[in-house]
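> Turn this into a structure:
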Amino acid sequence: MAADLSGAGTARLSEEEAQRQLRRAVVASTIGTTIEWYDFFLYSIVTGLVFAKLYFPQSDPLVGTLQAFLIYAVGFVARPVGAAIFGHYGDRVGRKATLIVTLLLMGLATFAVAFVPTYATIGIWGAVLLTVLRFIQGVGVGGEWGGSVLMSMEWARTNKHRGFVASWPQFGVPAGLFLANLAVLATSEFSGGHFLAWAWRVPFFLSIVLVAIGLYIRLNILETPVFAKLLAERKIEKTPMLEVIRRQPKDILLSAFVRMAEQAPFYIFTAFVFTYGVTTLGVSRDLLLMAVLAAAVVEFFTIPFFGHMSDLIGRKRMYMIGAACVGVVGFVYFTMMDTRHPVWIFAAIVLSLVPHAMVYGPQAAFIAESFTGRMRYSGASLGYQLASVIAGGPAPLIATALYAYYRSGYAIAAYILLCAVISLFAAWRMGDYTNKDISQEYDEAHAFGESGHASRPA
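Sure thing, here's the model as predicted:
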């Protein structure tokens, strides 16, 4: 049993057993990330619909929205902290054990949100408690992504399908988005008009059931062969986070900037849309929820598809095509939204997530492959989560502020275009490891040039 938990012995598995472990790893990673993103998106959705009214009732509606989104942004600030903490342990202790801790941390924090009293009961302390729990959520998510991607990607037995395999943990984002929107929609429909009074808490209560399911699944997988190999060869770094910052600082920064085209627009299209749609356009909350649900369903198919496409045409090329499309879609999105016609609004929201899938599908492999194995959890997590500070967290705040000043959605579209341009440049500067052998350490002499398999791109 100890051998299984540590990852020892995975190199001795038969091909059939290895394939079985790959399937288990993909399922465990996908279900785990679905649960984690359900928790995270649930908070995002309720921020725009509930928190400004219940926790900042004395503020002007626009100011209250900004205050609520400031709490929302705290979760993004916390994500690099989680990346630093769990990246260290993911490279020191293992992918599996670290993922179990991140799941528990995220799930319990989300469950606790259901118990937070409102401003009417304890005044500003309600907002303080929300901020603390949101920070804990962010720490959990900060450590989750890197481990989930590596758990799938490092079990892949061939280099030719790594983009497709690594895209499945990304599938957890639309799946979590779907479940979170569905939960809010269901509780708002069946609560008899009591959504603000108590029903918004129900989806947070339900998260504890999902955590129990995810925990059971993650306890029944083995450690990845790549980490088992590192253990066997005694190549575990004492301080992997510090080492990756010292050895691969450019890769960390490029990984953060390459996400600008993906993360900032995504949270505008899925979180800010509720404020913009209900407050500015005067459309129903349920229409927006249904549209986001439909967009999430479309991503069930488009994310793995574009992950597969990156195996065929290359990670960098696929990513740059997607980033260019993101830069254009913002203007189309707000043109369609501003018609105020339900059909066009629905179509705009669904359309907006197609370019997102074009970058999000190949993104996991594109970033994770950039880092050498013994520092991969730390480097990929830190690069990925730094984008939360510069892109995801500020995006709804920036969108709200831009609209308040310019009173036009096109100002927000220009911001999306700027994010896309930054990502295009970052992607162009990144290396492309499509179909290369990532089991070798990139900074070791034998990994360069001699075999041609793991040569670091210029």
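> contacts, neighbours, all on C-alpha from now
Fine.
> can you map out the helices along the stretch 51-200 of the chain?
Taking DSSP state H, counting those that start in this stretch, the helices of the stretch 51-200 of the chain run over residues 52-55, 61-92, 95-113, 119-122, 125-153, 162-190.
> closest to Trp428 out of those helices?
Relative to Trp428, the nearest member of the helices of the stretch 51-200 of the chain by CA to CA is helix 162-190, separated by 18.0 Å.
> Tell me which helix or strand Ser381 sits in.
Counting by DSSP states H and E, the element that carries Ser381 is helix 376-387.
> what sits up against the helix or strand just after that helix?
For helix 376-387, the succeeding helix or strand toward the C-terminus, using DSSP H and E, is helix 394-406. Identification of contacts with helix 394-406 by CA atoms under 8 Å, 6 or more residues apart in numbering yields 66, 69-70, 73, 264-265, 267-268, 271-272, 408-409, 411-412.
> Off-centre distance for stretch 316-334?
Chain-centre distance of stretch 316-334: 18 Å, with CA atoms, centre = their mean, to the nearest Å.
> So which bits of that stretch are buried?
For stretch 316-334, the neighbour count (16 or more other CA atoms under 10 Å) marks 316, 318-320, 322-331, 333-334 as buried.
> next up, for comparison:
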Amino acid sequence: MAVTGTIASTRPASALSEAEHRGQLRRAILAGMIGTTIEWYDFFLYSTVTGLVFAKLFFPESDRLVGTLEAFSVYALGFVARPLGAAIFGHYGDRIGRKSALIATLLLMGIATFLVAFVPGYEIIGIWGAVILTILRVVQGIGVGGEWGGSVLLAMEWARTNQHRGFVASWPQLGVPAGLFLANFAVLGFSALSGDGFASWGWRVPFAISIVLVGLGLWIRLGIQETPAFRAVREKGSVERAPVAEVLRRHPREVVLTALARMGEQAPFYIFTAFVFSYGVGELKLSRDLLLSAVLGASLVSLVTIPLSGWLSDRFGRRRIYMVGAALTGLYAFVYFALLQTLSPPLVFVAIVLSLVPHDLMYGPQAALIAECFPGRLRYSGASLGYQLASILAGGPAPLIATALLAQTHSGYAIAAFIAICAVISLIATALLADHTNRDIDSR
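This next block holds a predicted model:
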């Protein structure tokens, strides 16, 4: 391994043997996947605790629904910050390299998450607790905004053939279900250990121990090599001075369409994995541990369905698989809420575990679908902006919209209709995107 790393650092990627190239590809996939897992552990930990604790801890003078809306408003600010992170780290990722940008995103995200563990509640410092929490949430959002594009490109740009880009690019995205699993497992474990003390101190422990994971991720990322595609751009002298401005000038259509294509993927995801806690515990009076266990099960299923969907997109086309996933997500939303409203623990468990399968038919191919829309010299900026603009349109507002719809209608079917509308938007936007499956994308 050490010999391969030395050779790779002194020879161009085109001169590597097949075995050496495979070794670099494996390391790039591992670095992207593990680092992304750590960052999404941090992000989902915040999401889960928002629905369970933050409304009572930081907004105790509001009634339940208003407090939930206020807590999810702070949650949404992290999504507003994500396009800013995409622009910042897209610029540096296209200017100085994927590796350097990814190290910075990890540090930002990790330190902010660690500090959340020490934010005092309303009873100690009043509204200032919510203010500090908001600042840390924005820093988290900036870090995550630059993470996705870099981790995906780190893997995809080491793929030697065009025929496996969808499968290779899907692996870093396993960080999402893996992070979701770890976050919910940590909350479930410390919920059991702390008992009635979970709302006061038990929730803080998973945030504090995240600093250990950050150290592990930093060690892994410091040891990886820059991608062949970026090295080729640098050797040709075609590095853009202002990649964000250039991608918005040359590829505005692709940026907008990729953002809209994510509506049916991102909005339902945060309803299924974050809003479900406030809805299930507060409205339906379901067990917190039942919901946590079910989301754990869903994340384990996604560890299989995400790479499988990426592989299917290599065989049948990125756009086709993505559109199938969007259609199934819109339909499943009504099944999902029908099963939740039975209040039957087995049916609730099944509804939640299966909720991410249609989503994963979109999320698996999504990395390659979006990244392939942009040339190498602008790929970090373009892919990151398209991906993260959906955070403002879909991910951040989704729990807020779901909470407001529930307050007005007292029915989960209104939320299902919202998900269906998002799915239709995704279908239209994806149909308008070019499909670059198995085509050469580095000659542009």
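> In ChimeraX, how would I select just the buried ones from the contacts of helix 394-406 of the first structure?
Remark: buried members of these, expressed as a ChimeraX selection using 16+ other CA under 10 Å:
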select :66,69,70,73,264,265,267,268,271,272,409,411,412
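> Helices - which of the contacts of helix 394-406 of the first structure land there?
Mapping the contacts of helix 394-406 of the first structure onto helices (DSSP state H) picks out 66, 69-70, 73, 264-265, 267, 409, 411-412.
> For the stretch 251-400 of the first structure, just list every one of the strands.
With DSSP state E, counting those that start in this stretch as the criterion, the stretch 251-400 of the first structure has no strands.
> thinking again about what came up before, can you tell me which of the helices of the stretch 51-200 of the first structure is most buried?
Neighbour counts (mean count of other CA atoms under 10 Å) averaged over each of those peak at helix 125-153, with a mean of 26.
> equivalent range in the second structure for that one?
Taken onto the second structure by TM-score structural alignment, helix 125-153 of the first structure occupies residues 128-156 there.
> What is the distance between that stretch and the centre of its chain?
Once both centres are worked out by CA atoms, centre = their mean, stretch 128-156 of the second structure turns out to sit 10 Å from its chain's centre.
> thinking again about what came up before, taking helix 61-92 as reference, get the angle to the helix holding Ser381 of the first structure.
170 degrees (axes from the mean of the first three to the mean of the last three CA atoms, to 10 degrees).
> Superpose on the second structure and give me the mean offset of helix 376-387 of the first structure.
Compared with the second structure after the fit, helix 376-387 of the first structure shows a mean deviation of 0.2 Å (mean CA distance after the TM-score superposition for the first structure).
> can you give me the angle that helix makes with helix 95-113?
30 degrees.
> Tyr360 of the first structure maps to what in the second structure?
By TM-score structural alignment, Tyr360 of the first structure lines up with Tyr363.
> which residues touch Val205 of the second structure?
Taking CA under 8 Å, 6+ apart as the test, what Val205 of the second structure contacts is 117, 190.
> Show me what it aligns to in the first structure.
When the first structure is aligned by TM-score structural alignment, Val205 of the second structure is paired with Val202.
> Report how many residues lie close to Glu61 of the second structure.
Neighbourhood size, Glu61 of the second structure [other CA atoms under 10 Å]: 12.
> Apart from its neighbours in sequence, what residue is nearest it?
Gly67 (7.9 Å; CA to CA, 6 or more residues apart in numbering).
> Which residue of the first structure sits opposite that neighbour in the alignment?
By TM-score structural alignment, Gly67 of the second structure lines up with Gly64.
> Was I right to think its match contacts Lys53?
Yes. The pair Gly64 of the first structure / Lys53 is scored as a contact, 7.3 Å apart, by CA atoms under 8 Å.
> if I look at these two, which residues touch both of them?
With CA under 8 Å, 6+ apart, Gly64 of the first structure and Lys53 have no common neighbours.
> Return the residues in contact with the most centrally placed residue in the second structure.
Centroid-nearest residue in the second structure: Val176, 5.6 Å away (criterion: CA atoms, centre = their mean). Counting by CA under 8 Å, 6+ apart, Val176 of the second structure touches 36-37, 40-41.
> how about it, what's its match in the first structure?
With TM-score structural alignment as the criterion, Val176 of the second structure pairs with Val173.
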